[in-house]
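>>> Give the three-dimensional model of this entry:
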Amino acid sequence: MPETLPITPYVPQYITVHLGSPGSNAENVTVSFPDYVKNVASSEIYPTWKPAALRANILAIISFALNRVYTEFYPSRGYPFNITSSTAYDQKFIKGRNIFENISQLVDELFNTYIRRIGFVEPLAAKFCNGTTVTCDGLSQWGSQALAEDGADYLTILRTYYGDNIELVTNAPVMGIRYSYPGYPIRRGATGEAVQRIQVMLNRISQDYPAIPKIYPVDGIFGSATENAVKKFQQIFDLTADGIVGNGTWYKMVFLYVGVLDLAELISQGQTYYPGSGGQPFPNVLAEGARGDSVRTVQYVLNVVAEFYPNIPSVAIDGIYGPATKNAVVALQRMSGLPQDGIMGPNTWKALYLLYAGIVDTVETYTNVIPPAFRPDLPDSQATGLTQFPGRALTLGSAD
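Coordinates of the predicted model:
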């Protein structure tokens, strides 16, 4: 799926905190991102806890805040801040509080590291609670300390609460706050990346609001089809139906897009921008029950194709060849006139890949990330050996 929010997650130099619940008449304060994390960590956890528990909690705090920034969670709702100090919505921040020295040192080390699910772009919405008076689906703060006391390292603690399919991104870029809206109205005749983002957002939103017509191809050209889709979107959501994407229409799209993909939730469907790697060759046959990076590759390509062929359902990119993946393969086989056995063999892969390659050739937002060895459109002389997929972040496999 093409990216529609800021292209690469980043660490903001500064973050603006609303000192209350979102709709309250409270002060907004702007602080450096490391100082924000130090304040929250000093407010949420105890400096006497084991280092493994402190690290795990700090990484959760960082990841949650970066998710709020990346998804433009509050700006897309019309608020002039990035996060609140209300624990009912976000994380505890106390203006002017003292910072514990050991927490400060850990934050200086970790502030540009965050958690994400393998294969997803956005920082994990790493929700947490104290685990005693309040419980939740995310990390238990007191539970993390108990695990650390039992000898668990911070990676084990994070996997315990967020699952095994997470990884750490290290050395994330640091820059000023970036907003996805380009700063000017976008209308018929416009071209470029902003138009592509509009088209992708509308196509995904239309899966939940089918009255919005699909835009094909996603070509970055604001023509009549895009204008009609924008007008229908504006009509549905009580905006001025002029077919022009100004600030209000843009952020309503961002709000809906983040919502339908649950990007700001722990159970996010995820922004994907490349299939998994690992250096394992694509096998001749994949069937229900298979697991691994080859399955994740198939799921990624199925999802790209599903964006343009509505009779093929999208699937979770989890590396598990379950019933949903099998059903998507059957739909592809039916469309391609192949035996409908739900098995990803050479002929089915070729049919799937050629649909995918056509999309990649047409839509510049996509990049062909399939290794040459598995590309039936290349001559045999080029399709030899195994080329790994694009670089991966640090997968949580060890504490090194």
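>>> From now on I want contacts and neighbour counts done on CA atoms only, so please keep to that.
OK.
>>> Val260: what's its closest spatial neighbour, skipping adjacent residues?
Of all residues beyond its chain neighbours, the one nearest Val260 is Ile205 (6.8 Å), with distances taken as Cα to Cα, 6 or more residues apart in numbering.
>>> residues contacting that neighbour?
Ile205 makes contacts with Leu256, Tyr257, Val260, as judged by Cα atoms under 8 Å, 6 or more residues apart in numbering.
>>> In a helix, the first one, correct?
Just to be clear, that refers to Leu256. Yes - Leu256: assigned to a helix according to DSSP: H, G, I helix; E, B strand; the rest coil.
>>> Excluding chain neighbours, what is closest to it?
Ile205 (6.7 Å).
>>> Let me know whether Arg159 touches Leu168 as I believe.
No - in this structure, Arg159 is not within contact of Leu168 by Cα atoms under 8 Å, at 11.2 Å.
>>> Compare these two and say which one has the larger neighbour count.
The residue with the greater number of neighbours, taking Arg159 and Leu168 and applying other Cα atoms under 10 Å, is Leu168; the counts read 20 against 17.
>>> Next, the second sequence, to be compared with the first:
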Amino acid sequence: MIRVAIRENNMSGEPDPRGRIIYVSTVNFDQYCRDVIPNEWFPSWHPASLESGAIAVKMFAWYHHLHPVTVGGFTFDVDNTVNFQTYKAFSDQDATDRAYYRTRPLAFVQPSGEIFELNYRAGYENSPNWQYRNSQKMSQWGTQFLASQGRDFLQILQFYYVGRSLVQIPGVGKG
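Below is the predicted model of the structure:
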């Protein structure tokens, strides 16, 4: 389970990153990840791009679950805005669900095995976005570019997060 702070909407009807917290929802962790991926990566993108995105979304959420915050009397792990990751309940898509379940039993960690925050930014289209590599951030558009160049999800992750390792999560299956 993960605690998601739900913020009020702005005038466009989208959750406002600066809006007040209305309530905190407890969401199944798998469902949370499945509902973030299509809002952070385009479901039509290459499977390797989506798989690298699924790992980033999961590890970002896992890190924040281990480091909750309290704001305005509400304790939560993430909110539903770009402050953390864009979460929209029940917005999962078939292509992003497949990417999530293919990578579900995997974690991308520091050499010590420690969970770290896998940050990512949009970046620029048609580029690997080299500027993010040394900052330990991944470019969403860069994942699509690298996938279109034949890289698999692990090669994409290793391009952006230098010196990290892919490990099997004990007791987690693909179901």
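>>> What's the match for the residue nearest to Val260 of the first structure in the second structure?
For Ile205 of the first structure, no equivalent position in the second structure is identified, counting by TM-score structural alignment.
>>> Adding neighbour count and distance to Gln235 of the first structure, write the contacts of Ile205 of the first structure out as CSV.
Putting the contacts of Ile205 of the first structure into CSV (neighbours: other Cα atoms under 10 Å; distance: Cα to Cα, whole Å) gives the following:
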residue, neighbour count, distance to Gln235 of the first structure
Leu256, 17, 14
Tyr257, 22, 17
Val260, 15, 19
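>>> Out of those, which comes closest to Leu139 of the first structure?
Proximity of those to Leu139 of the first structure (Cα to Cα) peaks at Val260, which lies at 23.9 Å.
>>> Tell me how far that closest one lies from Ala328 of the first structure.
Applying Cα to Cα, to the nearest Å, one obtains 20 Å for the distance of Val260 of the first structure from Ala328 of the first structure.
>>> and if you look at Ala52 of the first structure?
With distances taken as Cα to Cα, Ala52 of the first structure is found 42 Å from Ala328 of the first structure.
>>> next one: Val17 of the first structure
Relative to Ala328 of the first structure, Val17 of the first structure is positioned 44 Å away (Cα to Cα).
>>> and what of Lys231 of the first structure?
Lys231 of the first structure is 32 Å from Ala328 of the first structure, where distance means Cα to Cα.
>>> For the residue opposite Asp90 of the first structure in the second structure once aligned, which non-adjacent residue is closest in space?
For Asp90 of the first structure, the aligned position in the second structure is occupied by Phe84, per TM-score structural alignment. On the basis of Cα to Cα, 6+ apart, the spatially nearest residue to Phe84 of the second structure that is not a chain neighbour turns out to be Val78, at 5.8 Å.
>>> number of nearby residues for that neighbour?
Based on other Cα under 10 Å, the number of other residues close to Val78 of the second structure is 27.
>>> so what's it up against?
Ile2, Arg3, Val4, Ala5, Ala61, His64, His65, Pro68, Phe84, Gln85.
>>> looking at those residues, which has the most residues close by?
Ala61 (25 neighbours).
>>> which secondary structure element contains it?
Remark: Ala61 of the second structure resides in helix 47-66, with elements defined by DSSP states H and E.
>>> Any idea how many residues pack against Ser44 of the second structure?
When neighbours are defined as other Cα under 10 Å, Ser44 of the second structure has 12 of them.
>>> mind checking what it lines up with in the first structure?
Using TM-score structural alignment as the criterion, the counterpart of Ser44 of the second structure in the first structure is Thr48.
>>> Compute the distance between its match and Glu101 of the first structure, please.
Counting by Cα to Cα, the gap between Thr48 of the first structure and Glu101 of the first structure amounts to 11 Å.
>>> and what of Ser24 of the first structure?
Distance of Ser24 of the first structure to Glu101 of the first structure, computed by Cα to Cα: 32 Å.
>>> which residues in the stretch 1-150 of the first structure form helices?
For the stretch 1-150 of the first structure, the helices defined by DSSP state H, counting those that start in this stretch occupy 33-44, 51-70, 101-110, 141-149.
>>> and among those, the most buried is which?
helix 51-70 (a mean of 25; mean count of other Cα atoms under 10 Å).
>>> ok and that one relative to helix 33-44, angle-wise?
Compare the direction of helix 51-70 of the first structure with that of helix 33-44 by axes from the mean of the first three to the mean of the last three Cα atoms, to 10 degrees and you get 120 degrees.
>>> Can you spell out which helices and strands pack onto helix 51-70 of the first structure?
Contact here means 3 or more Cα pairs under 8 Å, 6 or more residues apart in numbering; DSSP states H and E; on that basis helix 51-70 of the first structure packs against helix 33-44, strand 83-84, helix 101-110, strand 114-117, helix 141-149, helix 154-162.
>>> Counting by contacts, list what the longest one packs against.
Helix 33-44 of the first structure sits against strand 14-18, helix 51-70, helix 101-110, with contacts defined as 3+ Cα pairs under 8 Å, 6+ apart.
>>> so what's Asp77 of the second structure up against?
Going by Cα under 8 Å, 6+ apart, the list of residues near Asp77 of the second structure reads Ile2, Arg3, Val4, Ala5, Ala61, His64, His65, Leu66, His67, Pro68, Val69.
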